[in-house]
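A.B. asks: show me the folded form of this:
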Amino acid sequence: MLLGDVLAQFDDDAMAAEMLLRLDDLGLVARLREEADAQERALGEFAASSVRHYAANASDEEWVTLMATLGRAGDPGVACMKRAFAFVLADDIRAGEKCDDKHHLVRD
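C.D. replies: As a prediction, this is how the structure comes out:
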């Protein structure tokens, strides 16, 4: 399945939940849910935008690491999503973000 196809499935809440459960990482899913709630966004919408953010902003080094991870992964799609979500959540923490009055994250 192509990444665009996966992202399109996040538009459907039931499909988004199914895709996130495939990650087999409840802690990561809980962190995604917390962040989505903080931004007043649907979980699927937040997940899709996180993967897009990763694709647009990951460094060359991160892409090389992802390629190596995909080569060893039993399910490359799950491996890619886990890496993307972890990257975005870590990026938010490193940036020291604050919430505006609508709970959207803003960078200093």
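A.B. asks: alpha carbons only for contacts and neighbour counts from here, please
C.D. replies: Will do.
A.B. asks: off-centre distance for stretch 30-37?
C.D. replies: Stretch 30-37 sits 10 Å away from the centroid of its parent chain (Cα atoms, centre = their mean, to the nearest Å).
A.B. asks: which residues touch that stretch?
C.D. replies: Contact with stretch 30-37 is made by 42-43, 46-47, 85, 89, as judged by Cα atoms under 8 Å, 6 or more residues apart in numbering.
A.B. asks: so where do the strands sit in this structure?
C.D. replies: Ranges of strands within the chain are 98-99, 105-106, based on DSSP state E.
A.B. asks: other SSEs contacting the first one?
C.D. replies: To tie it back to what came earlier, the one meant is strand 98-99. Counting by 3 or more Cα pairs under 8 Å, 6 or more residues apart in numbering; DSSP states H and E, the packing neighbours recorded for strand 98-99 are strand 105-106.
A.B. asks: contacts for the longest helix along the chain?
C.D. replies: Longest helix in the chain by number of residues (criterion: DSSP state H): helix 76-94. Among residues not part of helix 76-94, those counted as contacts by Cα under 8 Å, 6+ apart are 1, 3, 22-23, 28, 31-32, 47, 50-51, 53-55, 66, 69-70, 73.
A.B. asks: could you also give me the structure for this second sequence? I'd like to compare it with the first:
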Amino acid sequence: MQLGTLMDHLAFEEDAAAALEALGDIVLFSNVQTMGERFEETPGEYVANAARRFAALGSDEEWLGLMAAMERSDDPARAALDRMLRWALKVDAADTPSTPHPGCTCGGGACHDQLG
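C.D. replies: Presented below is the predicted three-dimensional model:
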């Protein structure tokens, strides 16, 4: 499957959900589900949006990494999807604010680590 065809298929939630399940990576599925819940998205919606965001926001270096992973893989579509999802999870985790500590104004920072 060519990259353009993969991206076209991932635009549809049902196809995106099926592609995620086909990866067979339960940890990745769980991470996608958890992150999707933060954004009120189903796993299929998260996958579809992750692919769109990678296409729009992925750096040249990230695209080069994706192309290299596809070239080395026996299943380029699987390698591409895996790479895009891991990128999206990393970006979304970095953009998610820390949970503040109860009764503290640190915003979830390291203030409690310095108490010991």
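A.B. asks: hang on, the earlier thing: right, so of the strands of the first structure, which gets closest to residue 62 of the first structure?
C.D. replies: If you check each of those against residue 62 of the first structure by Cα to Cα, strand 105-106 wins as the nearest, at 23.1 Å.
A.B. asks: so where is the closest one in the second structure?
C.D. replies: Aligned using TM-score structural alignment, strand 105-106 of the first structure spans no residues in the second structure.
A.B. asks: from residue 54 of the second structure, how far out is the nearest residue in space to residue 49 of the second structure that is not next to it in sequence?
C.D. replies: Closest residue to residue 49 of the second structure apart from its sequence neighbours, by Cα to Cα, 6 or more residues apart in numbering: residue 11 at 7.6 Å. Going from residue 11 of the second structure to residue 54 of the second structure by Cα to Cα, to the nearest Å gives 12 Å.
A.B. asks: before we move on, what about residue 17 of the second structure?
C.D. replies: For residue 17 of the second structure, the distance to residue 54 of the second structure (Cα to Cα) stands at 17 Å.
A.B. asks: now residue 38 of the second structure
C.D. replies: Plainly put, residue 38 of the second structure is 19 Å away from residue 54 of the second structure if you go by Cα to Cα.
A.B. asks: tell me who's in contact with residue 3 of the second structure.
C.D. replies: Shown in contact with residue 3 of the second structure (Cα under 8 Å, 6+ apart): 77, 80.
A.B. asks: what's the neighbour count on the aligned partner of residue 48 of the second structure in the first structure?
C.D. replies: Residue correspondence to the first structure (TM-score structural alignment): residue 48 of the second structure is matched to residue 48. Neighbourhood size, residue 48 of the first structure [other Cα atoms under 10 Å]: 21.
A.B. asks: show me what contacts residue 9 of the first structure?
C.D. replies: Residues near residue 9 of the first structure by Cα under 8 Å, 6+ apart: 15-16.
A.B. asks: helices along the first structure, start to end?
C.D. replies: Using DSSP H, helices in the first structure cover 3-9, 13-21, 26-38, 43-57, 60-72, 76-94.
A.B. asks: between those, which gets nearest to residue 106 of the first structure?
C.D. replies: Between residue 106 of the first structure and these, the shortest gap by Cα to Cα is with helix 76-94, which sits at 9.3 Å.
A.B. asks: buried sites along the closest one?
C.D. replies: 76-88, 92 (16 or more other Cα atoms under 10 Å).
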